[in-house]
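Chemist: curious how this folds, go ahead:
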Amino acid sequence: MMRSDEIMRTEQTPVVLVHGWKSHPGIWNHLTPQLERASIPYWNFDHTSMGDTPPAAIALALQEFIRTMRDENAYPGPVDVVCHSVGTCIARYLLEVLDGRKREEQVRHLIGIGPPNNGSALAELFNDPVYGPQILDQLAGVFVPRRYDPADDVIAQEVRPGSRTMAALRSAGVRQDVAYRFILSANLTATPDLFPCFDGKTWERSADGEWQMTYAGDGIVPHTDSYLPGAGIEILPAEPAALRCNPDHYGHIRLPRNAEVVDRVMAHLMGSP
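Modeler: The predicted structure follows:
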């Protein structure tokens, strides 16, 4: 992490990194070397100890973390925020709900990787009496712990589309002073290896409320969960042939370490289209 004098010297906008649900700050270990090479300061927010805490409380902790880092680095200017998965909901809750009217948090870009902006269809599916047990069995040891009970998971309950957290986000709406950019992946070649648990597909809820599977997703988050009015959307890989080699790198869990994703994040941070 860079010192304050290094921040002032590089004149680069600091980046706040926010990991997702049941994840950790180490997911950024392919991005942070690129940030260092570009002399971009980064502040890696760790909320691993807050697993039983609602997203609203984690958003408050994120707010305090940013304030602390500003004070320690004597930096009053804007920041960029890069998030993975539910980390995007946490950052959005800070910006749109907690700070929505105050506008005290100066944020230039909010970049979300595989974000469930409209609530997580999969979290809802966990609780479905028909599909839930089978889905949890398929994901055990891969995406959820073995013998996992979603009823005991505060975050999983609060990212369901009908939760208080998601209702607050819908009510607040997006901020016009923040550039929202979301990076998604799609199984363009229908390879089962993108996310083997679901044969390369992603569960989503159709407009009529029925459950269905789609290749328009990363195995965990379908595109319909991510779309947000006014936000820029990129769907990777840019070339379908990229899925022939390591297709699982385009699955949800590995997206923050995916080389193409890292390149796109850096391009946005450096001001490229």
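Chemist: rest of the way, CA atoms for contacts and neighbours
Modeler: Noted.
Chemist: contacts for the longest helix seen in the chain next, please.
Modeler: Identified as the longest helix of the chain according to DSSP state H is helix 55-73. Helix 55-73 is contacted by residues 3-5, 7, 16, 43, 45, 47, 50, 76, 89-91, 93-94, 98, 155, 158, 165 when judged by Cα atoms under 8 Å, 6 or more residues apart in numbering.
Chemist: buried set for the one helix or strand residue 166 maps to?
Modeler: Assessed by DSSP states H and E, residue 166 sits inside helix 164-172. Going by neighbour count (16 or more other Cα atoms under 10 Å), the buried part of helix 164-172 is 165-167, 169-170, 172.
Chemist: how far does it sit from its chain's centre?
Modeler: A distance of 17 Å separates the centroid of the chain from that of helix 164-172, by Cα atoms, centre = their mean, to the nearest Å.
Chemist: other SSEs contacting the helix or strand following that helix?
Modeler: Of the helices and strands lying after helix 164-172 in sequence (DSSP H and E), the nearest is strand 179-185. If you count contacts as 3 or more Cα pairs under 8 Å, 6 or more residues apart in numbering; DSSP states H and E, strand 179-185 packs onto strand 107-113, strand 232-236.
Chemist: most packed of the ones you listed?
Modeler: strand 107-113 (a mean of 23; mean count of other Cα atoms under 10 Å).
Chemist: after that one comes which helix or strand?
Modeler: The helix or strand immediately downstream of strand 107-113 is helix 121-126, counting by DSSP H and E.
Chemist: which other helices and strands contact that following helix?
Modeler: Using 3+ Cα pairs under 8 Å, 6+ apart as the test, helix 121-126 ends up in contact with helix 132-139, helix 154-158, strand 202-205.
Chemist: I have a second one here; can you model it like the first so I can compare?
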Amino acid sequence: MNPPRFIAPLSIVFLLCHCASTTSVKNHVPRPPEDVPAEVAEENRRTMALAKRDPAGSLGFALSSARAMENRIMAGDRSPATFNAYNYAVARAVDAIDKAGLDPWAAPVLVPGTGGAWRLRASLARPEPRLTPSNYRMISVDAFNVGGTYFKTLEKKDGVGAPVAVVVKHPDKSLKHTLSETTMYGTATVTISFQGDRADLVLHESLREDEVTLKGRTFPLAADYSTPLALLLDHQKVEKLGLVRLLDPERYADTARLTRLQLYDPERVPVLLVHGLDSTPATWTPMLNELRADPVIRKRCQFWVFSYPSGYPYPYSATLLRRQLDAIGRQFPGHKPVVMLGHSMGGDIARLMLTDSGDTLWRAYFGKPPEETVIPGKFRGQLEETLVFRHRQDISRTIFISTPHRGSEIAINSFGRLFSRLVRVPRLLADTRDALVNVITLDATALTLDRAPSSIDTLAPNNRFVKAIGKIPIAREEKYHSIIGDRGKGDTPHSSDGVVPYWSSHLDGALSEKIVPSGHSAHQNPQAIAEVRRILLLHLRDAP
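Modeler: Predicted coordinates:
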């Protein structure tokens, strides 16, 4: 019995890219700490009793609990139980502020308490002129249980403060939008300090701060690096963009963008993550989760992602990335050189950032130099931008992971050819193809196109672009590394990750090459993540 017609094209999705991973986020009611003074236990009970029906009323009790525990900390009690009780009280105060819709950022809020009224005000630990804190919510993360294959380990740090996720109050939830700063679940920690009737709430960016000073004394700052990331993936449903952007890239053209996952810091090295076919930035979650747990990397790196519809031919996606890097350069002139990581087709895009093409690619298509090729104006600029480029001076190191530098035979087998036909080619590329066919008379060695190419076409070993770019060396000054999967068989150089064979992913001249026992999703392999960590620490050691 023959399988249904849709089975073949769907199977290629799973063959060409990583298996779907999941994120599980469930709400739960945080349990109040038990080892606290009787009066604090009573304040906690009243806080929870009022939490739903009168959140503003519960705020006073939460502040009273926090003050009592701060007093114990200031008296020298640094036990985990006391820190936890303080953090619990601060988290309940954050919940009350959020649910009651209070805005202590704009002006002090008068909060009735058991011993009188509190004057609650909020501020940022580090002033940030680009942010208006009143536009954001603070969500205490101890009210969530996180799991799933992306979060086998939750990266946290013990200390003082209530870890929170910071998110804009009115995000755009449309799936047509990918990760963006306006919907980002930022990673932060809240502390509240008391002086007389004043309650000073301070929001700390825990990816930039490891310590907090309360009343002249320094403590480790508590942090949760995983839960805000899980909330982002769960609420924004980013992973759902993978297949739809492959099949209909033009519809999701506005999702092609470079996004910063944290506030820009000119002193930190940007680490840019570029995903592969039928994928989104969500695929980097396991690596991002572990790398941000490293104190050196967390202190000296800032993470960016490039998201794009993977149905585009990857040379065109590389053009989009160059435009985004140019925009970043204009917005943040003098930023530190970028370390770039590319998985699968994302590695092919990264490869084009390291290359001086000259007119080699142009000649491969047209059989003559650009100045001798007659092409209508509006199409010529697009083609020159895609085929004629120089290596980026703003990229200092690149890590290729499971990258088909010489293509993958899966792209040319029967499934690959069928699936390639399912990709809806954007009008811009289709119109460019039609203009070339109608205007240019090509010789036998030059371009022949029966249709505009899709991303899968440009992963084929016999593709004209793939063969031509393979003959162009990477710029001499570029530093690059390779991480390659072999499915655990250990038969390199005859190995494969199931999609990309070793002969395609190997690059002469790499500063290091790590073979890991993994399928094509090598960027999620623990050994590969450890290798990326090693390379980043090496880079940071040598960087100014």
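Chemist: could you get me the TM-score between them?
Modeler: The TM-score (TM-score structural alignment, normalised by the length of structure 1) is 0.69; 215 aligned residues with a Cα RMSD of 2.9 Å.
Chemist: contact partners of the helix or strand that the longest helix of structure 1 is followed by?
Modeler: Counting by DSSP H and E, the next helix or strand C-terminal to helix 55-73 of structure 1 is strand 79-84. Contact with strand 79-84 of structure 1 is made by 13-20, 88, 91, 106-115, 256, 269, as judged by Cα under 8 Å, 6+ apart.
Chemist: superposed on structure 2, what's the mean shift for strand 79-84 of structure 1?
Modeler: Mean deviation of strand 79-84 of structure 1 from its aligned counterpart in structure 2 after superposition (mean Cα distance after the TM-score superposition for structure 1): 0.6 Å.
Chemist: so where is that strand in structure 2?
Modeler: Alignment of strand 79-84 of structure 1 against structure 2: residues 338-343, by TM-score structural alignment.
Chemist: any idea how far that stretch is from the chain center?
Modeler: That offset, for stretch 338-343 of structure 2, works out to 12 Å (Cα atoms, centre = their mean).
Chemist: residues of it that come out buried?
Modeler: In stretch 338-343 of structure 2, the ones that count as buried by 16+ other Cα under 10 Å are 338-343.
Chemist: output the residues you listed in TSV; the columns should cover distance to residue 95 of structure 2.
Modeler: Shown next, in TSV, are the buried residues of stretch 338-343 of structure 2 (distance: Cα to Cα, whole Å):
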residue	distance to residue 95 of structure 2
338	38
339	38
340	38
341	38
342	39
343	39
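Chemist: and of the residues you listed, the nearest to residue 9 of structure 2?
Modeler: residue 343 (22.0 Å; Cα to Cα).
Chemist: for the buried residues of helix 164-172 of structure 1, which one is nearest residue 189 of structure 1?
Modeler: Nearest to residue 189 of structure 1 among the buried residues of helix 164-172 of structure 1: residue 166, at 32.3 Å, using Cα to Cα.
Chemist: the closest one matches what in structure 2?
Modeler: Using TM-score structural alignment, residue 166 of structure 1 pairs with residue 466 in structure 2.
Chemist: show me the contacts for that match.
Modeler: For residue 466 of structure 2, the contact set (Cα under 8 Å, 6+ apart) comprises 405-407, 458-460.
Chemist: pick the one among the residues you listed closest to residue 82 of structure 2.
Modeler: Proximity of the contacts of residue 466 of structure 2 to residue 82 of structure 2 (Cα to Cα) peaks at residue 405, which lies at 55.1 Å.
Chemist: to which residue of structure 1 is that closest one aligned?
Modeler: So, by TM-score structural alignment, residue 405 of structure 2 is matched to residue 117.
Chemist: now swap in residue 276 of structure 2 and tell me
Modeler: So, by TM-score structural alignment, residue 276 of structure 2 is matched to residue 20.
Chemist: tally of neighbours for its match?
Modeler: Residues lying near residue 20 of structure 1 (other Cα atoms under 10 Å) number 23.
Chemist: and for residue 37 of structure 1?
Modeler: Around residue 37 of structure 1 there are 8 residues (other Cα under 10 Å).
Chemist: and it, what does it touch?
Modeler: For residue 37 of structure 1, no residue meets the contact criterion (Cα under 8 Å, 6+ apart).
Chemist: now the longest helix of structure 1, how far from the chain's geometric center?
Modeler: That offset, for helix 55-73 of structure 1, works out to 17 Å (Cα atoms, centre = their mean).
Chemist: report the angle between that helix and strand 79-84.
Modeler: Between helix 55-73 of structure 1 and strand 79-84, the angle comes out at 140 degrees (axes from the mean of the first three to the mean of the last three Cα atoms, to 10 degrees).
Chemist: average distance between helix 55-73 of structure 1 and structure 2?
Modeler: Mean for helix 55-73 of structure 1 is 1.8 Å (mean Cα distance after the TM-score superposition for structure 1).
Chemist: in that helix, what's buried?
Modeler: Of all the residues in helix 55-73 of structure 1, those buried under the rule 16+ other Cα under 10 Å are 55-56, 58-63, 65-66, 69-70, 73.
Chemist: quick one: which of those residues is nearest to residue 273 of structure 1?
Modeler: Using Cα to Cα, the buried residues of helix 55-73 of structure 1 come closest to residue 273 of structure 1 at residue 66, 26.8 Å.
Chemist: that closest one maps to what in structure 2?
Modeler: So, by TM-score structural alignment, residue 66 of structure 1 is matched to residue 325.
Chemist: residue 230 of structure 1 too?
Modeler: Using TM-score structural alignment, residue 230 of structure 1 pairs with residue 509 in structure 2.
Chemist: how far away is that match from residue 477 of structure 2?
Modeler: For residue 509 of structure 2, the distance to residue 477 of structure 2 (Cα to Cα, to the nearest Å) stands at 11 Å.
Chemist: neighbour count: these two, which is higher?
Modeler: Legend: neighbour count by other Cα under 10 Å for residue 509 of structure 2 and residue 477, higher for residue 509 (15 against 10).
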